[in-house]
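[1] output the structure for:
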Amino acid sequence: MNISVVIPLLNEQDSLTELHDWIASVMQSNHFSYEIIFIDDGSTDDSWKTINQLSLKNPHVKGIRFLKNFGKSQALHAGFEKASGDVVITMDADLQDSPDEIPELYNLIVKDQYDLISGWKKKRYDSIISKNLPSKLFNWAARRTSGVKLNDFNCGLKAYRLEVVKQIDVNGEMHRYIPVLAKNAGFTKISEKVVKHQARKYGETKFGMNRFIHGFLDLITIWFISRFGKNPMHLFGALGFIMITIAFCFVLYLGLDKLFFNPKGRLITLRPEFYITLTTMVIGTQFFVAGFLGEIILRTKQGKKRYTIKENLNLN
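    Model prediction:
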């Protein structure tokens, strides 16, 4: 199979038929073998009913239905598990991503041997205040922190080699950082392509300003995991060592001062340096404990499903 199109969605019943017809037309005109995997992330409208209807007229349509809303990252993870195409394309279901971009994205992966191509919506039709400016700030911070030089981390339109999506673990709200996850997994041929952005045709956006707050928090998380995920003691142990060293220096100072320079002075317990020593010793010990706990958890954790699938459609 040439292409798997993975489409997470939430309450997009009005756009699904038009999106399906558009994708099918592109695939047929380019003679691609394909599958379209819709992941219904707990929709409360008739999205799943529409997906069922589409599957009856097109056997290439497959579906996954979550028991409730688990989030876009979990939806992508479920889609990636089932994808079987040589190239995997992800796109949003709101018609803001153009299926006409698929052939060129496919060629960049297959002919130019890229691991991942991320779309860049250079010209956007979103609100400047609510999306454009926060998005620019977010992308700048992501580039500086991750070292992945992309202009648009948030774009849902991306293309991957199959091996990439099978190796990365998309969880929490890490869908924004799939290129970073891919880089950390060893897939370094990552680039971007300017893609057409279209105004939303049906419904309302599911994302508010809080997604950028969550995005920055996730950015800190992925930086930490990238640097210290395999050895948390390297961070917490270093911080603990610094705290214990500071405490030892204060103990040495207080001891020498009391013995040789000021034997009849105030009691050590009445001096502020004594409480600084206690505080740094406690903090240092806590850092070491955090490091040990992190190492234990890392070595004993077991795989656990982060979502519950209610129904599958045309999938084994």
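[2] contacts and neighbour counts: CA atoms only from here.
    Will do.
[3] residue ranges of the strands in the stretch 151-300 of the chain, please?
    For the stretch 151-300 of the chain, strands defined by DSSP state E, counting those that start in this stretch occupy the ranges 158-161, 190-194.
[4] hmm, who's touching the shortest one?
    Pointing back at strand 158-161 there. Residues outside strand 158-161 that contact it (CA atoms under 8 Å, 6 or more residues apart in numbering): 86-91, 105-106, 109, 114-119.
[5] what about residue 81, how many residues nearby?
    Neighbourhood size, residue 81 [other CA atoms under 10 Å]: 11.
[6] I figured it hits residue 168, correct?
    No. Residue 81 is beyond contact range of residue 168, at 10.4 Å (criterion: CA atoms under 8 Å).
[7] which of the contacts of strand 158-161 fall within strands?
    87-90, 116-119 (DSSP state E).
[8] residue 49: which of the strands of the stretch 151-300 of the chain is closest?
    strand 158-161 (26.6 Å; CA to CA).
[9] how far off centre is that closest one?
    Centre-to-centre, strand 158-161 and its host chain are 15 Å apart (CA atoms, centre = their mean, to the nearest Å).
[10] now do stretch 22-40
    That offset, for stretch 22-40, works out to 25 Å (CA atoms, centre = their mean).
[11] what sits against the spatially most central residue of the chain?
    In the chain, the C-alpha nearest the mean C-alpha coordinate belongs to residue 174, at 1.6 Å (CA atoms, centre = their mean). Neighbour list for residue 174: 73, 218 [criterion: CA under 8 Å, 6+ apart].
[12] next, the structure of the following sequence, for comparison with the previous one:
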Amino acid sequence: MTTQRNNQSKILASVVVPTYKEVANIRPLVTRLVNKLENSPFGTINRNNIEIIFVDDNSKDGSKERAQELKDEGYPVVFIERTTERGLSSAVLRGFNDAKGDLLLCMDADLQHPPEKAPELLEALVKNKDADFVLGTRYGEGVEIDPNWPMHRVIISKVARSLSRPLTPLSDPMSGFFGLRKSTLEQGKKINPIGFKIALELYVKCGCKNSTEVPFSFGVREAGESKLSGKVIVKYIEQLVELYSYTYGQAFIPAVLITVIFFGIFVLMILYRLFQ
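    Prediction:
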């Protein structure tokens, strides 16, 4: 039996999970994350000072009811249902803006981001007071890619990562497993809620300078459907162009960079067409 939450505890950390038709993953995500907190060697973040916020784009698949079941059982769950808005990045921003915690973490609902790693990312911000951004990276030392992960997805990820390299020193800016401080978010300027890779968007637009990284092994989706599509790839390229303009100024983007971006579009679309 799960003990009831202490409502008097101050929320220190908020975990935001954007969802669309992910009902099968909600319970394992919450229970695995909370179980790790209850057995965590860190101690700073615990089940009484964390909230897990699901921002759902009107799935109508039982996600709302599943979240309520968990809340009734004493789990620190918040469910935000959006009926007029759509999109991953805007969902993350909605969750961050509604969050009560000083530490903000984003993770996917598909369990490819191990829930057991979430406390470690948050503790990385707690321990490193100078860090304004924490990234869960698939390219850290000792990390192995799941052998069941499709090779074309690995290649697409690496090409997309290379295209963003001039914008950030992060080893894995394509990762959706990341965190930052609320104060860092509040420094953001012209944040685009349409872009697909919100971690890259926030790192650039919030002026992050000091980051820390936590390696994790990226698994295969356990339930639900992948959101990768040709449209997503095009949106990512559009986001890159906008971020380069923001960072370097539209008049100063070298012609060679534009060439590289369009070459990247070509490669990504060919890969997607071949392996979809």
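[13] just put the ones in strands among the contacts of strand 158-161 of structure 1 in TSV and tack on neighbour count and distance to residue 162 of structure 1.
    Formatted as TSV, these follow (neighbours: other CA atoms under 10 Å; distance: CA to CA, whole Å):
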residue	neighbour count	distance to residue 162 of structure 1
87	26	6
88	28	6
89	28	10
90	24	12
116	29	10
117	23	13
118	27	15
119	27	17
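[14] how many other residues sit next to the residue mapped onto residue 159 of structure 1 from structure 2?
    Aligned by TM-score structural alignment, residue 159 of structure 1 pairs with residue 179 of structure 2. A count of neighbours around residue 179 of structure 2, defined by other CA under 10 Å, yields 29.
[15] please name the nearest non-neighbouring residue to residue 179 of structure 2.
    residue 105 (4.1 Å; CA to CA, 6 or more residues apart in numbering).
[16] how about the alignment partner in structure 1 of the one you found, what does it touch?
    Matched across to structure 1, residue 105 of structure 2 falls on residue 89, judged by TM-score structural alignment. Applying CA under 8 Å, 6+ apart, we find residue 89 of structure 1 in contact with 3-6, 102, 157-160.
[17] follow-up on the earlier one: redo the ones in strands among the contacts of strand 158-161 of structure 1 as TSV? Include distance to residue 211 of structure 1.
    Shown next, in TSV, are these (distance: CA to CA, whole Å):
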residue	distance to residue 211 of structure 1
87	28
88	25
89	23
90	19
116	24
117	23
118	19
119	19
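[18] residue 23 of structure 1: which of those residues is nearest?
    Looking across those and measuring by CA to CA, the closest to residue 23 of structure 1 is residue 89, at 11.2 Å.
[19] okay, that closest one and residue 83 of structure 1: tell me how far apart.
    10 Å (CA to CA, to the nearest Å).
[20] between these two, which contacts overlap?
    Listed as contacting both residue 89 of structure 1 and residue 83 by CA under 8 Å, 6+ apart are 4, 6.
[21] pull out the buried residues from stretch 149-163 of structure 1.
    Buried residues in stretch 149-163 of structure 1, counted by 16 or more other CA atoms under 10 Å: 149-162.
[22] closest to residue 15 of structure 1 among the ones in strands among the contacts of strand 158-161 of structure 1?
    Closest approach to residue 15 of structure 1 among these (CA to CA): residue 90, at 16.0 Å.
[23] my guess is that closest one contacts residue 165. True?
    No. Look at residue 90 of structure 1 against residue 165 with CA under 8 Å: they stay out of range, at 10.6 Å.
[24] which position in structure 1 aligns with residue 122 of structure 2?
    Aligned partner of residue 122 of structure 2 by TM-score structural alignment: residue 106.
[25] residue 135 of structure 2 corresponds to which position in structure 1?
    Under TM-score structural alignment, residue 135 of structure 2 pairs with residue 118 in structure 1.
[26] stretch 127-134 of structure 2 spans what distance, first to last residue?
    Span of stretch 127-134 of structure 2 from end to end, CA to CA: 11 Å.
[27] please apply the same query to stretch 183-202 of structure 1.
    Stretch 183-202 of structure 1: ends 35 Å apart by CA to CA.
[28] with stretch 67-84 of structure 2 instead?
    Per CA to CA, stretch 67-84 of structure 2 runs 20 Å from first to last residue.
[29] hmm, back to that, would you check how far apart the match of residue 159 of structure 1 and residue 256 of structure 2 are?
    Counting by CA to CA, the gap from residue 179 of structure 2 to residue 256 of structure 2 is 33 Å.
[30] equivalent analysis for residue 200 of structure 2, please.
    22 Å.
[31] so those two - more neighbours on which side?
    residue 200 (24 against 8).
[32] thinking again about what came up before, go through the contacts of residue 89 of structure 1 and say which is closest to residue 29 of structure 1.
    Looking across the contacts of residue 89 of structure 1 and measuring by CA to CA, the closest to residue 29 of structure 1 is residue 102, at 11.6 Å.
[33] the closest one falls within a strand, correct?
    No. Assigned with DSSP: H, G, I helix; E, B strand; the rest coil, residue 102 of structure 1 falls outside any strand and is helix.
[34] what's around it, how many residues?
    Neighbourhood size, residue 102 of structure 1 [other CA under 10 Å]: 22.
[35] same question, the one 10 residues further on
    A count of neighbours around residue 112 of structure 1, defined by other CA under 10 Å, yields 10.
[36] same deal with residue 146 of structure 2?
    Counted with other CA under 10 Å, the neighbours of residue 146 of structure 2 add up to 11.
[37] how far away is the alignment partner in structure 2 of residue 174 of structure 1 from residue 103 of structure 2?
    Counting by TM-score structural alignment, residue 174 of structure 1 corresponds to residue 195 in structure 2. Here the criterion is CA to CA. By it, residue 195 of structure 2 lies 22 Å from residue 103 of structure 2.
[38] same check, this time on residue 83 of structure 2
    Distance from residue 83 of structure 2 to residue 103 of structure 2, by CA to CA: 27 Å.
[39] please apply the same query to residue 75 of structure 2.
    As judged by CA to CA, residue 75 of structure 2 and residue 103 of structure 2 stand 19 Å apart.
[40] same question for residue 158 of structure 2.
    Taken as CA to CA, the span from residue 158 of structure 2 to residue 103 of structure 2 is 29 Å.
[41] now do residue 134 of structure 2
    Look at residue 134 of structure 2 and residue 103 of structure 2: by CA to CA, they are 10 Å apart.
[42] repeat for residue 145 of structure 2
    Residue 145 of structure 2 is 28 Å from residue 103 of structure 2, by CA to CA.
[43] before we move on, back to that, now the two most distant members of the contacts of residue 89 of structure 1.
    Spatially, the most separated pair among the contacts of residue 89 of structure 1 is 3 and 157, at 13.8 Å (CA to CA).
[44] noted, bye for now.
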